[in-house]
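*Asks:* test case, fold it:
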Amino acid sequence: MGKKILLNAFEMTSAMHNSHGLWKHPENKRQRSYKDLNYWIDYAKLLERGKFDAVFFADVLGVYDVYKQSKTPSIQDGLQVPLNDPALLVSAMASVTENLSFAVTVSTTYEQPFGNARRFSTLDHLTNGRIAWNVVTSYLPNAARNFGLQNMIKHDERYNIADEYLDVSYKLWESSWEDGAVVEDVENNKLVDPEKVHEINHEGQYFSVEGPHLSEPSLQRTPVIYQAGTSERGRDFAAKHAECIFVGGPTPERIRFYVDDIRKRAIKHGRNPENLKIFSFLNVVVGRTTEEAEEKFKEYASVWSADAAKAQYGASGYDIAEYEELDPELPFSYNKSTEGGHYKAATLTTDAPKPLTVGEVLNRFESPDRGSFIVGNPEEVADGIQKQFEESGVDGFNLNHLVTPGDLEAFVELVVPVLQERGLYKKEYNRGTLREKLFTPGQPLLPNDHPAARFRPVLTESK
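*Replies:* Model (predicted):
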């Protein structure tokens, strides 16, 4: 049996995600419905019908304000604002599904690990082990100011904080409560055995946490760890901690470079590279015919917002407005370093298939990048997905969608059956927790080669 594609719906609890300007499309329901719980309940049922592994909730803690040194372009076009807290949707979506899982983004830069650990234990309990944490380090200047900082914490220091944050989290999840701590001993008036609940007494450079953890162990103890990072430091952090890793790249060959590099780094950290699943972006526009799909893409391009796309690129720390008055024939390059998202900056430089001119860079923001989309009838789209899957070496994709829920409905109805017929996509879910579905049935806990395992009491067994 060959490797099957893993699939997450790439989502935000906002009026718009990466569909810049598409709020104007008459069939787009999300800008009116993202606040409606019934919308998300129906969304969860749709994804489970399509055998999606998870919904991957991205999140930010500020407004994009680098482009033109202003928040106006982002706010005007609804670039990930207004935005609600994704964690609060998970219980409702889990209540109407049995197998769909949920990856929730939370930053290690601004929140304390003690409260975050309880959040994820709670969600893991309420979903019967279907929860993942997408670990991010936050890259928006406005986010830093929202949490009382004048300037962003430097890129590499954010990863230093994240390393310690994960250690604190592992101690709370893996070592604070022993197995069997909840005894329900009516005869001796003892619900919990105090001898099996421990303080963690963490004293580090960034955090001081006494403990114990407030939640008893959930099915997975530690949620499945997701992480996205293509910088040198980001890849090393992912190789050390993450189980599911989200990488980007303009070509399957560039994505494979990141896949191979991260797996090699995992070995250096003492981990089995098979205990990692790697995902990349997937952009699809499908129609019943090629002509229908091309017409859809043309409609989408007609309402695209270049300003919103440029504003989102500000996550790199670079203001594209500074290039708009330059000679378009000049080679594109950066004249300074930033503390923004290195992966975003790389899309126009080191990850670009060829050196770009200023004019070529500016043109990329004017419409959806046709080269990054698979557009066609169901067979053509399945061909494109299969090619990308096989050539890039990834284990699965985060599926983007421009018009919601129409694009997802079309994918489930038209593309999923073709992938299933080809043996590339599951017809039924594996049973168990998210970790068991992704890796090994019967093993809901992190494997012993993961750095969290060193914090476990001897009594807790995992293979």
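
*Asks:* alpha carbons only for contacts and neighbour counts from here, please
*Replies:* OK.

*Asks:* the helices in the stretch 301-450 of the chain, which residues?
*Replies:* Applying DSSP state H, counting those that start in this stretch to the stretch 301-450 of the chain gives helices spanning 306-313, 342-346, 358-364, 378-392, 406-410, 416-421, 434-438.

*Asks:* and these: which comes nearest residue 197?
*Replies:* helix 434-438 (24.9 Å; C-alpha to C-alpha).

*Asks:* just give me how far that closest one sits from the chain centre.
*Replies:* Distance, stretch centre to chain centre, for helix 434-438: 16 Å (C-alpha atoms, centre = their mean, to the nearest Å).

*Asks:* cool, stretch 94-106 as well?
*Replies:* On C-alpha atoms, centre = their mean, the centre of stretch 94-106 falls 13 Å from the chain's centre.

*Asks:* who touches residue 361 in this structure?
*Replies:* By C-alpha atoms under 8 Å, 6 or more residues apart in numbering, the residues touching residue 361 are 332, 348.

*Asks:* next, the second sequence, to be compared with the first:
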Amino acid sequence: MTRQIRFNAFDMNCVAHQSSGMWRHPRDRSREYNTISYWTDLAKLLESGIFDGLFIADVLGTYDVYGGTNEAALRNGAQVPVNDPILLTSAMAAVTENLGFGITAGTAFEHPYPFARRLTTLDHLTNGRIGWNVVTGYLPSAARNMGAEDQMEHDERYDHADEYLEVLYKLWEGSWEDDAVIEDRESGVFTDPSKVHEIGHHGKWFDVPGIHISEPSPQRTPVIYQAGASPRGVAFAAGNAEAIFVAAPSTEVLANTVKRIRDGLESAGRDRYDAKIYTLITIVTGATEEEALAKKAEYDQYASTEGALVFTSGWMGVDLSQYDWNEPLGNVKSNAIQSTLQHLQEEADLGREWTVGDLARKNAIGGLGPTIVGSGEQIADELQRWQRETDIDGFNLAYAVAHETWEDVIEHVIPVLRERGAYPTEYAPGTLRNKLSGAGDRVKPTHRAARYKYGA
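*Replies:* The predicted structure follows:
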């Protein structure tokens, strides 16, 4: 039986997400990021293509590692200005029935108690279509504006996030019993107080003694997304993640990453395929190969290599303005996204050493993921090859031009995959969790959250 490929769309509430400079393209809509219609149009488009979801990234600071200031980021519109992703969800849910929403929010700067209510509210309003992308933060500017000198050290950020999720799981899973809300109109009792429980959490970072103030939502715990591929990130994902996003420059590097993640899931007592793994990719396609190549050449005229280095410096935690354009990147340490450096080292071990110029040109469209160009048939061939060689479940599709990139995929690529039996023709029923796993609306017994259910 042919294995099906899954798609998410990858966007951000800003003008230049992964492809800095492309906001200047005459057909690009990303300048409309601060309008409702941009997001509702996108949600309807993605649902027509049976995308699993829209994954919305976020940062709470500016990219100011490059050159030691945020001037280049501001000049290029490189993820600044940027608005809150959570507030987009209700509008998109109102115009769709099945599309999932993966919302990025960090654990570093908001207390888990009000955040638990915010996610429960969205899970109610979307009828169980919410996922949360758990990030620990990596931009020093965000930490400074929240009163700290810098981010916590990389591994300590995950220790902090572990307790953050423990608080949330206790609130979501353990505070209210399933039958706590009785709505007895004769007696006048809405909720049975004996079935609502204080969580009594007292930890290193958080004290949360009381109850969750929201009644249980369709999923209780939203689908947990995670994007860290460092050793500590994989360990965190192994216990928590149900959908995992990665980025790798080649199939060889990606295959190693996927294997590490699946091994980690198994070591945590879960099935190797309990989490769907999506890799970042950008597709430029058309009716023919010639049309796709012409489109890519057109896009290249608008791409910003300076913007690409602004992004890459922030992701690596290394000021690339200090390096010569042709200088190979050697062994450097990072307190940012460690998997970025790890993947570059793995590429060097395979005999492919990257220079600063290589990164600037390659990352100008598509960011850390590859950009593939071709007809619908050629793209389908390549996606199936990546899946076959890496054991990936699907792809996180970044845009070069919004919404044109996703329109082209729906028009030219998805029909080919469907002809091959490699892409769904309809959504599974139920919540986002059931659509992804087929195992129901609540977390599986092997998931970390399950140990915090009342009575567990």
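
*Asks:* what ranges do the helices span in the stretch 151-300 of the first structure?
*Replies:* 155-170, 232-241, 252-268, 290-302.

*Asks:* who wins for proximity to residue 318 of the first structure among the ones you listed?
*Replies:* Nearest of those to residue 318 of the first structure, taken as C-alpha to C-alpha: helix 155-170 at 14.4 Å.

*Asks:* packing partners for that closest one?
*Replies:* Packing contacts for helix 155-170 of the first structure, counted by 3 or more C-alpha pairs under 8 Å, 6 or more residues apart in numbering; DSSP states H and E, involve helix 113-126, helix 232-241.

*Asks:* mind checking these for the one nearest to residue 39 of the first structure?
*Replies:* The nearest among these, by C-alpha to C-alpha, is helix 113-126 at 20.3 Å.

*Asks:* still on that earlier bit, dump the helices and strands packed on helix 155-170 of the first structure into JSON lines; add mean neighbour count and distance to residue 432 of the first structure as well.
*Replies:* As requested, these are exported to JSON lines (neighbours: other C-alpha atoms under 10 Å; distance: least, C-alpha to C-alpha, whole Å):
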{"stretch": "helix 113-126", "mean neighbour count": "20", "distance to residue 432 of the first structure": "12"}
{"stretch": "helix 232-241", "mean neighbour count": "21", "distance to residue 432 of the first structure": "22"}
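
*Asks:* with distance to residue 23 of the first structure added, can I get the ones you listed in CSV?
*Replies:* Below are those laid out as CSV (distance: least, C-alpha to C-alpha, whole Å):
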stretch, distance to residue 23 of the first structure
helix 113-126, 31
helix 232-241, 33
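
*Asks:* right, and the ones you listed - which one's nearest residue 209 of the first structure?
*Replies:* Proximity to residue 209 of the first structure (C-alpha to C-alpha) singles out helix 113-126 among these, at 7.2 Å.

*Asks:* the helix or strand that that closest one is followed by against the second structure, how far on average?
*Replies:* Toward the C-terminal end, the helix or strand that comes next after helix 113-126 of the first structure (DSSP states H and E) is strand 131-136. Superposing on the second structure places strand 131-136 of the first structure at an average distance of 0.4 Å from its equivalents, by mean C-alpha distance after the TM-score superposition for the first structure.

*Asks:* quick one: strand 131-136 of the first structure to helix 155-170, angle?
*Replies:* The directions of strand 131-136 of the first structure and helix 155-170 differ by 160 degrees, with axes from the mean of the first three to the mean of the last three C-alpha atoms, to 10 degrees as the criterion.

*Asks:* buried sites along the next helix or strand after strand 131-136 of the first structure?
*Replies:* Sequence-wise, the next helix or strand downstream of strand 131-136 of the first structure (DSSP H and E) is helix 141-146. By 16 or more other C-alpha atoms under 10 Å, the buried positions in helix 141-146 of the first structure come out as 141-144.

*Asks:* cool, stretch 398-408 of the second structure as well?
*Replies:* Buried, per 16+ other C-alpha under 10 Å, within stretch 398-408 of the second structure: 398-403, 405-408.

*Asks:* ok, now stretch 267-285 of the first structure?
*Replies:* Counting neighbours by 16+ other C-alpha under 10 Å, stretch 267-285 of the first structure gives 269, 271-273, 275-285 as buried.

*Asks:* what's the span of it from first residue to last?
*Replies:* Stretch 267-285 of the first structure has an end-to-end distance of 38 Å (C-alpha to C-alpha, to the nearest Å).

*Asks:* whereabouts in the second structure does that stretch align?
*Replies:* Here stretch 267-285 of the first structure aligns to the second structure at residues 266-284, judged by TM-score structural alignment.
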